[in-house]
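Visitor: Fold the following.
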Amino acid sequence: MLSLETIITFFSASLLLALVPGPDNIFVLTQSIFQGKKSGLMIVFGLCTGLIFHTMAVSLGVAVIFQTSVIAFTILKIIGAGYLLYLAWQIFHASSEKIDTKNNKFIDYKKLYYRGIIMNITNPKVSIFFLAFLPQFTNANLGFVPFQMILLGMLFIIATVLVFGSIALLSGTLANVFNKSENSQMILNKLASFVFVALAVKLAMTKQ
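Guide: Okay, here's the model as predicted:
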């Protein structure tokens, strides 16, 4: 079992890491402004579900494959970059109609949830990060190490939900500003599309 000191230290570090600007929180920020805070929260839940995948991958040793195999790493990041470009294309050609963020029957929240999952699990850097980060807080003398890493992964997910959820709630209020006119919605579409292209390029250029 993890000590209280380890839990506090790890959780504090996780909160700080979640606050550092990166593809995931930028993704949440963009989506929340684009379609409202509820959409942003669904993305957050999707991303955190993806973190469960990475936690299990590290605990079971699967993440080592992405660290040692150039082919596996390259294939996964190409899939991830391709998916981001697909999202950019969809948003760029989206309708410029206003979005009612309080009562919108046209937003597929389940699709947004799955979008968060796909974006997270197709980023091999997350698994490698977990592979480097989680073991630092484990202790073989305290019991089964894979179980300790699962507990740490759950703590990291809680920290991520708190930080990313706050981003979604705060930035979601900005959606109302952009929904006041058709031109502002069109500009937002283009900006969101640019962000996704930038994230795709960044992921595609990521080295192992």
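Visitor: C-alpha from now on. contacts and neighbour counts both.
Guide: Fine.
Visitor: counting residues per helix, which one in the protein is longest?
Guide: Taking DSSP state H as the criterion, the chain has its longest helix at helix 145-172.
Visitor: How far off centre is the helix or strand that that one is followed by?
Guide: Following helix 145-172 in sequence order, the next helix or strand is helix 175-178 (DSSP states H and E). In terms of CA atoms, centre = their mean, to the nearest Å, the centre of helix 175-178 is found 23 Å from the chain centre.
Visitor: Relative to residue 169, how far out is residue 41?
Guide: Here the criterion is CA to CA, to the nearest Å. By it, residue 41 lies 8 Å from residue 169.
Visitor: do residue 16 as well
Guide: 19 Å.
Visitor: Compare neighbour counts for residue 41 and residue 169 and give me the winner.
Guide: residue 41 (26 against 20; other CA atoms under 10 Å).
Visitor: I'd say that one and residue 165 touch.
Guide: Yes. Residue 41 lies in contact with residue 165 (CA atoms under 8 Å); the separation is 6.0 Å.
Visitor: burial count for residue 207?
Guide: Neighbour tally, residue 207, other CA under 10 Å: 11.
Visitor: Likewise for residue 31?
Guide: When neighbours are counted by other CA under 10 Å, residue 31 comes out with 24.
Visitor: Could you also give me the structure for this second sequence? I'd like to compare it with the first:
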Amino acid sequence: MTDTLLPFLPAFFIAHSFLLVGALSPGPAVAMLMGISVGQGRAAGLIACAGIATGSATINLLTILGVGLILSQAAWAMMILRIAGSAYLAYLAYGAFRKALNPPTIAAMNVRRQGTGALFVKGYLLQITNPKAIAFWLAIAGVGATANAPLWVVALFVGSMWVLSFACHGAWAVALSASPVRAAYHYARRYIEAALGAFFAFAAFTLATSRS
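Guide: Have a look, this model is predicted:
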């Protein structure tokens, strides 16, 4: 089984790196998690994180199925997908550098108190209706991490990406529930965006020049 997984590991590493930085990037999910964690506590924020991660897994699985169908009809489709994904990552790099020069503030989203199920659904719906999240997953699909992979490798990929998404958003939920961390984050926002811009620029180049 290990020998079967080995050929997929380089693409796995690249795809997980993309998600790691993307999930740690400030956005609508961060604003929502900040509002939930501040208003209802860390446990509530983590429940919403589970919804976000499940939403990511849904997009991930649908993207894998859709890309697989396209590639079964036209091998050149992977090249087009890779170029489109690279262009989107370059756009993210541009946006991050622009925010580094003039960093906007992220205010906690005003979220009313809700139960466990409602918090999970809120996180799930936020993710699956976010056009940027869908575009980002299409960029990850351009890596081709599960191309021609057996079912258990696809399941491992989807499951590990769920865990990574939950862990990254969970880190936001836990950290931003503390006011000193929120203050430090706002102070360091310029440097965070600059680092994100550098990573996205590197990711765009890596994806565009990939031969896999």
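Visitor: distance of the aligned residue in the second structure for residue 64 of the first structure from residue 183 of the second structure?
Guide: Aligned counterpart of residue 64 of the first structure in the second structure: residue 72 (TM-score structural alignment). For residue 72 of the second structure, the distance to residue 183 of the second structure equals 50 Å [CA to CA].
Visitor: tell me which element the residue nearest in space to the middle of the first structure falls in.
Guide: The centre of the first structure sits closest to residue 24, judged by CA atoms, centre = their mean, with a distance of 3.6 Å. Element membership for residue 24 of the first structure (DSSP H and E) is helix 23-35.
Visitor: Which is the succeeding secondary structure element to whatever helix or strand the match of residue 64 of the first structure lives in?
Guide: In this assignment (DSSP H and E), residue 72 of the second structure forms part of helix 42-73. Sequence-wise, the next helix or strand downstream of helix 42-73 of the second structure (DSSP H and E) is helix 77-101.
Visitor: re earlier: check the offset of the helix holding residue 24 of the first structure from the chain's centre.
Guide: The chain centre lies 9 Å from the centre of helix 23-35 of the first structure; the measure is CA atoms, centre = their mean.
Visitor: what packs against that helix?
Guide: Under the contact definition 3 or more CA pairs under 8 Å, 6 or more residues apart in numbering; DSSP states H and E, helix 23-35 of the first structure sits against helix 37-60, helix 145-172, helix 175-178, helix 182-204.
Visitor: that older thread, overlap in contacts of residue 41 and residue 169 of the first structure?
Guide: With contacts taken as CA atoms under 8 Å, 6 or more residues apart in numbering, residue 41 of the first structure and residue 169 have residue 32 as neighbours in common.
Visitor: List the residues that contact the closest residue to residue 176 of the first structure other than its chain neighbours.
Guide: Closest residue to residue 176 of the first structure apart from its sequence neighbours, by CA to CA, 6 or more residues apart in numbering: residue 101 at 7.5 Å. Shown in contact with residue 101 of the first structure (CA under 8 Å, 6+ apart): 35-38, 175-176.
Visitor: Which members of those define the maximum pairwise distance?
Guide: Spatially, the most separated pair among those is 38 and 176, at 12.9 Å (CA to CA).
Visitor: how near is the equivalent of residue 145 of the second structure over in the first structure to residue 11 of the first structure?
Guide: Alignment note (TM-score structural alignment): residue 145 of the second structure maps to residue 129 of the first structure. Counting by CA to CA, the gap from residue 129 of the first structure to residue 11 of the first structure is 16 Å.
Visitor: the more surrounded of these two?
Guide: Taking other CA under 10 Å, residue 129 of the first structure and residue 11 do not tie; residue 11 has more neighbours (19 against 14).
Visitor: Now do that one against residue 148 of the first structure, distance only.
Guide: Shown here: residue 11 of the first structure relative to residue 148 of the first structure, a distance of 14 Å by CA to CA.
Visitor: Then residue 181 of the first structure?
Guide: Using CA to CA, one obtains 51 Å as the distance from residue 181 of the first structure to residue 148 of the first structure.
Visitor: So these two - more neighbours on which side?
Guide: Using other CA under 10 Å as the criterion, residue 181 of the first structure and residue 148 rank with residue 148 on top: 21 against 13.
Visitor: What lines up with residue 77 of the first structure in the second structure?
Guide: By TM-score structural alignment, residue 77 of the first structure lines up with residue 82 in the second structure.
Visitor: List the contacts of the equivalent of residue 18 of the second structure over in the first structure.
Guide: In the first structure, the residue paired with residue 18 of the second structure is residue 23, using TM-score structural alignment. Residue 23 of the first structure makes contacts with residue 199, as judged by CA under 8 Å, 6+ apart.
Visitor: Tell me the spacing between residue 23 of the first structure and residue 185 of the first structure.
Guide: Noted for residue 23 of the first structure: a distance of 22 Å to residue 185 of the first structure, by CA to CA.
Visitor: rewinding a little: got the contacts of residue 101 of the first structure as TSV, with neighbour count and distance to residue 135 of the first structure columns?
Guide: Output for these, formatted as TSV (neighbours: other CA atoms under 10 Å; distance: CA to CA, whole Å):
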residue	neighbour count	distance to residue 135 of the first structure
35	24	38
36	26	37
37	27	34
38	19	34
175	23	40
176	18	43
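Visitor: Show me which of these is closest to residue 114 of the first structure.
Guide: For the contacts of residue 101 of the first structure, the nearest to residue 114 of the first structure is residue 38 (14.4 Å; CA to CA).
Visitor: Who are the contact partners of the closest one?
Guide: Contacts of residue 38 of the first structure by CA under 8 Å, 6+ apart are 32, 101, 168-169, 172.
Visitor: Having no further points to raise, I will conclude here.
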